[in-house]
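[1] could you look at this predicted model? Sequence included:
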Amino acid sequence: MARPQRLYCYDDNSLTEFRNFIYIVEPAKLVHRAYDFIVVTLDGATLKTETGQDLVRILGETACQHDTKVILGSVSVGILSWFLNFSGLRSDQVINGLFTVVAFPTTATPIVESSKDDSAIERITEADQAYCDRFRYGMLVDDGAPAVADAFAELYNASGKSRCVIRTVQGLQLFINPIFVALLAFDLLQWPKMKDLDTQGEVWKLATKGRQEVQKLRVHGEPGQQAASILTGTGLAEMHYQAEDVLPFDYQFFNRYHHGEKVNAQDVKHLQEYAFDSAKPSNSQCLM
């Protein structure tokens, strides 16, 4: 980070340089700076560690002083309420967000070698980070605090390089929460190519039923009930066919690296939390 970072983009096989940035390794120094936005990128489990909690308190102090807007990109059951409690921020300062731009360090050699294009591999090896932004939008945010969502989306979209889309709070929850069911099914099936997926097999049938159960949680409301009523095994598979549409980036291989190894335990915990939450007499807690 002491020099400009070289970024490789799978979308157009380009290599660019990211410069003129400041990085801070001592969170306490954040308090002395004013920011329009703070985007939290830590996963939910890391955020809830002792170190993560200290960071959240510092972020809260910083944002309170300067009325900074916060986009919380961490996924966990009840994470927004938890974050507001630890940070001391107002609910009209913080919204949930989801990153759909896929990025990874080029030191992740297996992902680099999975690329199906020699020119891509050559350029990736020259970069520090590689990314793919080919899914119609690079970020989703909810409208829990409309002023925050509108301001952030306007800034993000002004880049002309990627898109930020605003969804309802319920809509974003319904988009994110059921995802982990299929990811764990893929892990059980050892991450097959989509063309080789057996949608009539027992594992995929179980995944389809599991996704329906998550969709029908009370927090997802009527839209969740409707989505569950029309879901089929084939339909669930079609949601993941994008993995075949972004070559030379091997999206399924990335998922195997990320969800099959790095955050697999967290994915399992998410589903356990959903099950615990659904067993409550009143399932009104925000799953995000």
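    Now that the structure is in, tell me what you want to look at. Everything numeric here is computed off the predicted structure, so don't read it as measured data. Residues are numbered from 1 along each chain as shown.

[2] from here on, contacts and neighbour counts on C-alpha atoms
    Will do.

[3] and the gap between residue 22 and residue 2?
    Plainly put, residue 22 is 9 Å away from residue 2 if you go by CA to CA, to the nearest Å.

[4] to clarify, my last question referred to residue 9.
    21 Å.

[5] and for residue 184?
    From residue 184 to residue 2 the distance is 38 Å (CA to CA).

[6] still on that earlier bit, if you count what's nearby, which of residue 9 and residue 2 comes out ahead?
    residue 9 (20 against 7; other CA atoms under 10 Å).

[7] show me where this protein has helices.
    44-47, 50-66, 79-87, 109-113, 118-124, 146-157, 169-176, 179-188, 202-215, 221-230, 233-238, 251-257, 264-278 (DSSP state H).

[8] report the angle between the longest one and helix 79-87.
    Going back to what we said before, that points to helix 50-66. Using axes from the mean of the first three to the mean of the last three CA atoms, to 10 degrees, the inter-axis angle of helix 50-66 relative to helix 79-87 is 80 degrees.

[9] buried ones in helix 50-66?
    Applying a neighbour-count criterion of 16 or more other CA atoms under 10 Å, one finds 52-64 buried in helix 50-66.

[10] out of those residues, who's nearest residue 198?
    residue 52 (40.5 Å; CA to CA).

[11] measure how buried the nearest residue to that closest one once chain neighbours are set aside is and give me the count.
    Leaving out its chain neighbours, the residue that sits closest to residue 52 by CA to CA, 6 or more residues apart in numbering is residue 46, at 6.0 Å. Residue 46: 13 surrounding residues under other CA under 10 Å.

[12] residue 42 now?
    So residue 42, with other CA under 10 Å, has 14 neighbours.

[13] kindly report the same for residue 110.
    For residue 110, using other CA under 10 Å, the count is 12.

[14] go on, residue 11?
    The burial count for residue 11: 14, using other CA under 10 Å.

[15] go on, the one 3 residues further on?
    When counting by other CA under 10 Å, one arrives at 12 neighbours for residue 14.

[16] ok, it touching residue 6?
    No. Using CA atoms under 8 Å, residue 14 is not in contact with residue 6, being 10.3 Å away.

[17] that older thread, correct me, but the residue nearest to residue 52 touches residue 56?
    No. Residue 46 is not in contact with residue 56 according to CA under 8 Å; the separation is 11.1 Å.

[18] so for these two, which residues contact both of them?
    When CA atoms under 8 Å, 6 or more residues apart in numbering defines a contact, no residue borders residue 46 and residue 56 alike.

[19] between residue 14 and residue 6, which contacts overlap?
    What both residue 14 and residue 6 touch, as defined by CA under 8 Å, 6+ apart, is an empty set.

[20] for residue 58, what are its contacts?
    27-28, 30-31, 87.

[21] what's the answer for residue 4, then?
    Residue 4 neighbours (CA under 8 Å, 6+ apart): 17-20.

[22] put this next to the first one:
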Amino acid sequence: MSSPSALVVGAGAVGMSLGYHLGLAGADITFLVRAGRTDAFAAPRQLYDYNDNTLKTFDGYEVVEDTAPLDGRTFAFVVITLDGHTSRTAQGAATLRAIGDLVHDTDAVVLMDGIGVDLRRHYLDALRIPGDRLLLGFLGMLAHQADANLPVPPGADAAAIAAADVCYVHPPTKVGFTVVRSDQAAAKSFALLYDRSGVSRVSFLPAKPADVLSNAVFAVYAACDVAGWPPIADVIADKPLWTLACRAQAEIMALPRNGLLGKVAALFMRPRVTAAIHRKQEKDMRPLDTAAFNRFHHGGKVRRQGMDVLRDSVTEGQRQGRPMTALRTLLTRAESLPAADQTPPE
């Protein structure tokens, strides 16, 4: 039996760590990268695992710069690691259309890693595939480029990190990837492959809770940005800022598109509950410094994705007669800040 093939669009930290674990699961991996970047991502690559302080060698994969060499090939899965903002740029949209040309007459399941208001519709329009073949999926581990200048955690191997290309950490549950189960059969088929890695596994999230939560979390990231990306305990300790963030979060959750579940979530996700969730994530991702990671990632690398979500949520709410007072106030404060890092996505 031949190995299943997976096309990963983007070979940054997300794409490389995902591709590595799919490779462990027995998949044949091909990366599609920007023009001129083939040599930069040529095999082998070194990945540092914070959980066991070891370097992992990832090789045996292919790197291409456009879809032409892939014509006629069949992929079981395509994972697109473009963030929500990049997906809507001219280059991002062109990439999506090229992927659509490649797979729309096949049975390939596509997983989108970006977040954005109505981003799924944008993907479906560009890819021209049925909705049951498009899933939202995102890393359950945290991964970053080794040259991101994050602090070396106590007990970590500084020399190994210096030799690595990408670093990653799993939570105690070993969830490496989360799939939104908008189509149960497609989600299960991806999990059956990924879980064969033996060291990382897929978790599932129902579609409606994913819709409610995925956009709202950016209110918390905006508050962290305003605070200067300290440990989450310091953000929570700033009562006026934390209250503002949680009110903004509730305004996003309670938008009519989210229905009754959104209203319930807005009532449930009060400051204390929200604080407990983010404290737990910070604890689960040790030894990685989650605040430093978020500063690099959400404060810089994909900051425009988060800002787009907040702006689009304000626009949607006001169009429906909602003042969105807390979100507008938080957004104004966040928009006045410079990005921590402007590294373009791969």
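    Received, thanks. Treat the numbers as computed from the prediction; the structure is a model and nothing was measured.

[23] TM between them?
    After superposition, the two chains reach a TM-score (TM-score structural alignment, normalised by the length of structure 1) of 0.90; 280 aligned residues with a CA RMSD of 2.0 Å.

[24] and stretch 142-150 of structure 1, what's buried?
    The neighbour-count check on stretch 142-150 of structure 1 (16+ other CA under 10 Å) flags 142-146, 148-150 as buried.

[25] now the two most distant members of those.
    144 and 150 (10.8 Å).

[26] quick one: stretch 114-129 of structure 2 aligns where in structure 1?
    Using TM-score structural alignment, stretch 114-129 of structure 2 corresponds to residues 74-89 of structure 1.

[27] residues in contact with the matching stretch?
    40-45, 47, 53, 56-61, 63-64, 72, 90-91, 94-98, 270, 273-274, 285-288.

[28] distance from the chain centre to it, please.
    The chain centroid and the centroid of stretch 74-89 of structure 1 are separated by 16 Å under CA atoms, centre = their mean, to the nearest Å.

[29] just the buried residues of it, please?
    In stretch 74-89 of structure 1, counting by 16+ other CA under 10 Å, buried: 74-77, 79-80, 83-84, 86-89.

[30] what do you get for stretch 51-67 of structure 2?
    Counting neighbours by 16+ other CA under 10 Å, one finds that the buried residues in stretch 51-67 of structure 2 are 51, 54-56, 58, 61, 63-64.

[31] over to stretch 328-338 of structure 2?
    For stretch 328-338 of structure 2, the neighbour count (16+ other CA under 10 Å) marks 328, 330-331, 334 as buried.

[32] distance to residue 165 of structure 1 added to the contacts of residue 4 of structure 1, as TSV?
    Shown next, in TSV, are the contacts of residue 4 of structure 1 (distance: CA to CA, whole Å):
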residue	distance to residue 165 of structure 1
17	26
18	24
19	26
20	27
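
[33] among those residues, which are in strands?
    17-18 (DSSP state E).

[34] show me the contacts for the aligned partner of residue 213 of structure 2 in structure 1.
    Taking TM-score structural alignment, the alignment pairs residue 213 of structure 2 with residue 175 from structure 1. Shown in contact with residue 175 of structure 1 (CA under 8 Å, 6+ apart): no residues.

[35] how far away is residue 175 of structure 1 from residue 18 of structure 1?
    Taken as CA to CA, the span from residue 175 of structure 1 to residue 18 of structure 1 is 31 Å.

[36] so how far does stretch 282-289 of structure 2 reach from one end to the other?
    Taking CA to CA, stretch 282-289 of structure 2 runs 8 Å from one end to the other.

[37] ok, and what's touching that stretch?
    50-51, 141-142, 150-154, 156, 169-172, 232, 290-291.

[38] buried members of the residues you listed into ChimeraX, please.
    Applying 16+ other CA under 10 Å to the contacts of stretch 282-289 of structure 2, the buried members can be selected in ChimeraX as follows:
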select :50,51,141,142,150,156,169,170,171,232,290,291
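
[39] contacting residues for the aligned residue in structure 1 for residue 139 of structure 2?
    Under the alignment (TM-score structural alignment), residue 139 of structure 2 maps onto residue 99 of structure 1. The neighbourhood of residue 99 of structure 1, defined by CA under 8 Å, 6+ apart, consists of 73, 138-140.

[40] apply 6 Å and report the result again.
    Residue 99 of structure 1 makes contact with residue 139 under the criterion CA atoms under 6 Å, 6 or more residues apart in numbering.

[41] how close does it sit to residue 14 of structure 1?
    On the measure of CA to CA, residue 99 of structure 1 and residue 14 of structure 1 end up 21 Å apart.

[42] for residue 165 of structure 2, give me its contacts.
    Contacts of residue 165 of structure 2 by CA under 6 Å, 6+ apart are 46-47, 146.

[43] so which of the residues you listed is the most crowded?
    Highest neighbour count within the contacts of residue 165 of structure 2: residue 47, with 27 neighbours (other CA under 10 Å).

[44] if I read this right, that one contacts residue 169, doesn't it?
    No. Between residue 47 of structure 2 and residue 169 there is no contact under CA atoms under 6 Å: 10.5 Å.

[45] quick one on the thing from earlier: can you tell me which of the contacts of stretch 282-289 of structure 2 end up in strands?
    Using DSSP E, the contacts of stretch 282-289 of structure 2 in strands are 142, 169.

[46] not counting its neighbours along the chain, what's nearest whatever residue of structure 1 lines up with residue 67 of structure 2?
    Under the alignment (TM-score structural alignment), residue 67 of structure 2 pairs with residue 27 of structure 1. Distances taken as CA to CA, 6+ apart place residue 55 nearest to residue 27 of structure 1, at 6.5 Å, with adjacent residues excluded.

[47] list the contacts of the closest residue to residue 206 of structure 2 other than its chain neighbours.
    Among residues not flanking residue 206 of structure 2 along the chain, residue 181 sits closest, at 5.2 Å (CA to CA, 6+ apart). Residues in contact with residue 181 of structure 2 (CA under 6 Å, 6+ apart) are 187, 205-207.

[48] neighbours around residue 273 of structure 2, how many?
    Neighbours of residue 273 of structure 2 using other CA under 10 Å come to 12.

[49] kindly report the same for residue 241 of structure 2.
    18.

[50] translate it into the numbering of structure 1.
    In structure 1, residue 241 of structure 2 lands on residue 203 (TM-score structural alignment).

[51] how far away is residue 233 of structure 2 from residue 306 of structure 2?
    21 Å.

[52] looking at these two, which one has more neighbours?
    Between residue 233 of structure 2 and residue 306, counted using other CA under 10 Å, the more crowded position is residue 306 (24 against 13).

[53] that one matches what in structure 1?
    Using TM-score structural alignment, residue 306 of structure 2 sits opposite residue 267 in structure 1.
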